[in-house]
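>>> Turn this into a structure:
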Amino acid sequence: MKECCKDPCSPDPGIFRDSFLLPHREEILRRIGHCQQKYERITQKGHRSLEKFAMYHKEFGLHRLNSGWIFREWAPNATAIHIIGEMTQWQIDPEFCLERKTADGVWEASFPLGAFFHKALYRLVVTWKGGRGDRLPTAVTRVVQDPDSLIFNAQVWEPESPYMWRHSSPDPADLFIYETHVGMAQETWGVGTFKEFETRVLPRIKTAGYTAIQIMAVQEHPYYGSFGYHVTNFFAVSSRFGTPEEFKSLVDAAHGLDLKVFMDVVHSHSSSNEIEGLSRFDGSLDQFFHSGDRGIHRLWDSRCFDYGKPMVLNFLLSNLRYWIEEFHLDGFRFDGVTSMLFYDHGLGRAFTCYDDYYGNSVDLDALAYLYLANRFVHAMIPNCVTIAEEVSGYPGIATSQSDGGTGFDYRYAMGIPDFWIRLLKEYRDEQWPLSLLWQELNSRREDERTISYAESHDQAMVGDKTLMMHLMGRAIYSCMERTNTSITTFRAVALHKMIRLITLATAGNGYLNFMGNEFGHPEWIDFPSAANNWSYQHARRQWSLVDNEDLMFSCLARFDRAMVKTAKDHGILNASRARLIFVHEADKTIGFMRAGMIFVFNFHPDKSFVDYPVNAPTGRFKMVLDTDATGFGGHGRLRADQVHLTLKGGAIQNDNSQLSLYLPARTAIVLAPGKGQ
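This is a model prediction of the structure:
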């Protein structure tokens, strides 16, 4: 089990190694104390475990017993609940009426074994004072949509034989994450399936060298175009991709390839849909959510959980437990953490100083839930990986609980991709501020592990552009042949490689790539909607482009494989911070060391440099990666595996040994120490 906060009221938890937090010490200790007190209340001061508390999915919903079936639901405001479905010819039947068992709203009914059967469709009719509505159970584990009426129904899912797992979770490894979306992973127009992903995409990810997949849109969501972020049924695998067993098979196959499987978990908000989702489930607006305006996320058109309610904590923690136990997931990327933390969801705020975090704008109950979630999953699986999608920079999110933090293993370095887009939009190549770039790439707290990336799904969505689209524009449709000699193509291909390499080489503790971006996938992501006449044209991945050796896309993919392999072979992500050797703004060159290797980048659009002096430890250095190699779509201006020897003295600092390098324009090289030949 990972360490948790042993003494949250200690005068010097490790988080205060950052002396700039000391002026906020009282407030930070109050927040740590609030989280610990919440834990103690739930566990009755340690006399029961969080595992015994997180039982929502086991207590509620439809469950088959040896003697029959039992169904329970939580609906405090309801006055009656009936089950209707194929077993009742979709009519209210008194034999399928639930009985209120407790004053706090637990309803229950028992049924004989013949009352329900595998794949039977059903839903609830919930009645409350002044109203009635069709609803799906709050803990439903299978939901399907009728292709004609488009109505969603719950489905009994009790296959005769349980899934037989073949592989265990891989051992911990350097974190190279391949962010994916099953539905858009196929090339044909339509919605991809778990089976297709398992057979066609997983082998590509393994070949590319990544060590984990992060799957989006797993939880059921009625609107495909929401990218999976408007969840209605938190315990249900989205049926548009396949069955629960097919998702288990995908996870199992990934484990067989030594790939960890993470899931995007959306606990930051819930769909406002009322028939399919949780909103107004029992006729009240505040069963799971805040009442009034606080319960509505205006920008996202969704509902905001009230994390102060014990049953909400039970529901959400149980949800994490369910995905771990039922589907053997290895970790979670928590979506929308900033929105959870701040009453105003962090909208329109710059967060330029620590004062912005320690006023009265933070929802302490949301903070406590995140604390509990991390403590819970790490107790269940010590190697479980939790990642915070948190854009404000809230201190301590990825600091251990023993040091006074919230306990996430990693946080995304979300400022880096935004900065790359800003560079491409606002600066000419010859004006790139390399010192500012260095600062952005390395701006992270010492006590928090981060995951860097040049672009994720956010940058690829309609309304923005991928890096390759920014670099190529419409020329991407006509100028990607390997025989093309235009400056447009060379610039785009060269910078695409250099951007990714410097991002990975300076990454804190992990690196992420969104599916297809490793080969410069053209165009954007746009799911079917009325605005595009319900087209799937941009909701797919064109793998045939990367498979075509006559196109530059294959070169970019080949480089990405070499880059990831180099980083893995030399332990880049486990090494201490990169150490800057030099920045030359006029030359547009930058050099640094990490893991004993030397990285040198010449971003200049047209100037190549001969005998460029670079300070280095005395010895031999072999070139292990060259972005200009012909196999990577470059001009081949450097000799493969070139060995360089340091020289004493030089043009910059006579008391240091130096390398004398040829640096072609728009080229980066990586040198590793060794004897060489």
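
>>> Could you use CA atoms for every contact and neighbour count after this?
OK.

>>> mind listing the strands for the stretch 401-550 of the chain?
Ranges of strands in the stretch 401-550 of the chain, per DSSP state E, counting those that start in this stretch, are 410-412, 450-452, 510-514.

>>> who wins for proximity to Lys195 among those strands?
The closest of the strands of the stretch 401-550 of the chain to Lys195 is strand 510-514. By CA to CA, the value is 20.1 Å.

>>> Here is a second sequence; please produce its structure as well for comparison:
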Amino acid sequence: MSLLATPCASMCIDRGLALHKMIRMLVLGLGGEAYLNFIGNEFGHPEWVDFPRPENGWSHQHCRRRWDLPADDLLRYKFFEAFDELMQACENRFQWMASEHQYVTIKNNMDKVIAFERGDCILVFNFHPCSSYTDYQIGMGFNEPMRCVLDSDEGRFGGQSRLEHGHANAFFPLHGAQDRPHSVKMYLPSRTCQVLVKDRLLQGGVRVWVSWDFLWERGLGSLADVLIRLQVWKDGKLVPTPPRPFDEEGCLRVDGPDAIFGLEGPDGQPLDCKTAADGLFRVYFPGDYTPS
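Coordinates of the predicted model:
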């Protein structure tokens, strides 16, 4: 799993990375109304858990989780963790698990392709080990442009970045296929999955809202007590920008599809994100977000 020892992944490692990501997405897409992850599996923990007991001589050797693995830039575990984080954020934004709309469009055993609609999304999987498909037609019930917001082949997930076109360009609806009134044609590289959402849901950038519950929990009296400090990438590092106030409705609009920011109270007191080690809030998709 070392990037230093094997800069180009072996066939075995490449296969494991690809299938691991696809299976996670398939479970999150079709599995039901909830998603359960055992601690450490989000980055592909390589060891089992074994608590001290008489049979192992009261050993603490495997009574642990190796949190250092995804934090090491020279190991590929970081790709697993990055994909899991974005996958969860994608569902949190578009909330297909709570939707009643579900329709499996394709389950082609010969092509090894699975495609289904859930909520406002289309999830497409190509499990074939060696065949990639160009202009693969997928029926859908949506008569509007669709855009790819997440794919397992992205470079930040250890993939080969073969689907950049789909992120920058919408797929416009075509004539019907597979007993669906409309369709799209897509490029499906082998062992990859993609999530498409309605293009109109991605318009308007990121909107961050401050709720009164947020103010009350932190002992603040008004919106004027909170400032937002956006973070931008510069020379490979996150650099904070000057703080900005929220408008009178408690909203701040950010141009662009994503945002990283910190919140400050009076006298520059940080109002940290409770789930992030660095205290920063991260938004990966356009839409409305309320820090908590």
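
>>> Any idea what the TM-score is?
Aligned and superposed, the two chains score 0.63 in TM-score terms (TM-score structural alignment, normalised by the length of the second structure); 200 aligned residues with a CA RMSD of 2.3 Å.

>>> related to what we said a few turns ago, would you format the strands of the stretch 401-550 of the first structure as CSV with mean neighbour count included?
Shown next, in CSV, are those (neighbours: other CA atoms under 10 Å):
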stretch, mean neighbour count
strand 410-412, 24
strand 450-452, 24
strand 510-514, 23
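
>>> Rebuild those strands as JSON lines, extending it with distance to Ala668 of the first structure.
Shown next, in JSON lines, are these (distance: least, CA to CA, whole Å):
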{"stretch": "strand 410-412", "distance to Ala668 of the first structure": "25"}
{"stretch": "strand 450-452", "distance to Ala668 of the first structure": "19"}
{"stretch": "strand 510-514", "distance to Ala668 of the first structure": "19"}
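
>>> Quick one, which of these gets closest to Val337 of the first structure.
strand 410-412 (10.1 Å).

>>> Hmm, Ala616 of the first structure is touching Asp655, no?
No - taking contacts as CA atoms under 8 Å, Ala616 of the first structure lies outside contact range of Asp655: 11.4 Å.

>>> which one of these two has more residues nearby?
Ala616 (21 against 9; other CA atoms under 10 Å).

>>> Is the closest residue to that one other than its chain neighbours in a helix, a strand, or coil?
Spatially, and ignoring its direct neighbours in sequence, Ala616 of the first structure is nearest to Gln658 (5.2 Å; CA to CA, 6 or more residues apart in numbering). Under the three-state scheme (DSSP: H, G, I helix; E, B strand; the rest coil), Gln658 of the first structure adopts strand.

>>> Help me confirm that Gln658 of the first structure comes into contact with Gly650.
Yes - with contact defined as CA under 8 Å, Gln658 of the first structure and Gly650 form a contacting pair (6.7 Å).

>>> hey, what's in contact with both of those two?
Pro613 (CA atoms under 8 Å, 6 or more residues apart in numbering).

>>> Compare those two (neighbour count), which wins?
Set Gln658 of the first structure next to Gly650 and count neighbours by other CA under 10 Å: Gln658 wins out with 25 against 16.

>>> residues contacting that one?
By CA under 8 Å, 6+ apart, Gln658 of the first structure lies in contact with Pro613, Val614, Asn615, Ala616, Pro617, Thr618, Thr646, Leu647, Lys648, Gly649, Gly650.

>>> Aligned counterpart of it in the second structure, please.
When the second structure is aligned by TM-score structural alignment, the residue opposite Gln658 of the first structure is Ser183.

>>> cool, Ala494 of the first structure as well?
Matched to the second structure by TM-score structural alignment, Ala494 of the first structure sits across from Ala18.

>>> how about its match, what does it touch?
Ala18 of the second structure neighbours (CA under 8 Å, 6+ apart): Ser152, Asp153, Gly159, Arg191, Thr192.

>>> how many neighbours does the nearest residue to the second one once chain neighbours are set aside have?
I take that to be Asp153 of the second structure. The shortest distance from Asp153 of the second structure to any non-neighbouring residue, by CA to CA, 6+ apart, is to Gly159 (4.0 Å). Neighbourhood size, Gly159 of the second structure [other CA under 10 Å]: 17.

>>> Ile106 of the second structure now?
Neighbours of Ile106 of the second structure (other CA under 10 Å): 17.

>>> cool, and Lys78 of the second structure?
Lys78 of the second structure has 21 neighbours, counted by other CA under 10 Å.

>>> so which strand or helix has the aligned partner of it in the first structure?
Using TM-score structural alignment, the equivalent of Lys78 of the second structure in the first structure is Ser554. In this assignment (DSSP states H and E), Ser554 of the first structure forms part of helix 552-569.

>>> which part of the second structure lines up with the helix or strand following that helix?
Following helix 552-569 of the first structure in sequence order, the next helix or strand is strand 579-584 (DSSP H and E). Mapped onto the second structure using TM-score structural alignment, strand 579-584 of the first structure covers residues 103-108.

>>> who's in contact with the matching stretch?
With contacts defined as CA under 8 Å, 6+ apart, stretch 103-108 of the second structure is touched by Val113, Ile114, Ala115, Phe116, Glu117, Arg118, Ile138, Gly139, Met140, Gln178, Arg180.

>>> need the residues you listed in a markdown table with secondary structure and distance to Lys237 of the second structure, can you?
Converted to a markdown table, the contacts of stretch 103-108 of the second structure look like this (DSSP: H, G, I helix; E, B strand; the rest coil; distance: CA to CA, whole Å):
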| residue | secondary structure | distance to Lys237 of the second structure |
| --- | --- | --- |
| Val113 | strand | 39 |
| Ile114 | strand | 39 |
| Ala115 | strand | 38 |
| Phe116 | strand | 39 |
| Glu117 | strand | 38 |
| Arg118 | strand | 37 |
| Ile138 | strand | 40 |
| Gly139 | strand | 42 |
| Met140 | strand | 41 |
| Gln178 | coil | 47 |
| Arg180 | strand | 46 |
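
>>> What is the aligned counterpart of Gly631 of the first structure in the second structure?
Aligned counterpart of Gly631 of the first structure in the second structure: Arg156 (TM-score structural alignment).

>>> What residues sit buried inside stretch 108-124 of the second structure?
Neighbour counts over stretch 108-124 of the second structure (16 or more other CA atoms under 10 Å) mark 112-124 as buried.

>>> now the strands: where do they sit in the stretch 101-250 of the second structure?
Using DSSP E, counting those that start in this stretch, strands in the stretch 101-250 of the second structure cover 102-108, 113-118, 121-126, 133-140, 146-151, 182-188, 192-198, 206-209, 227-234, 237-240, 244-245.
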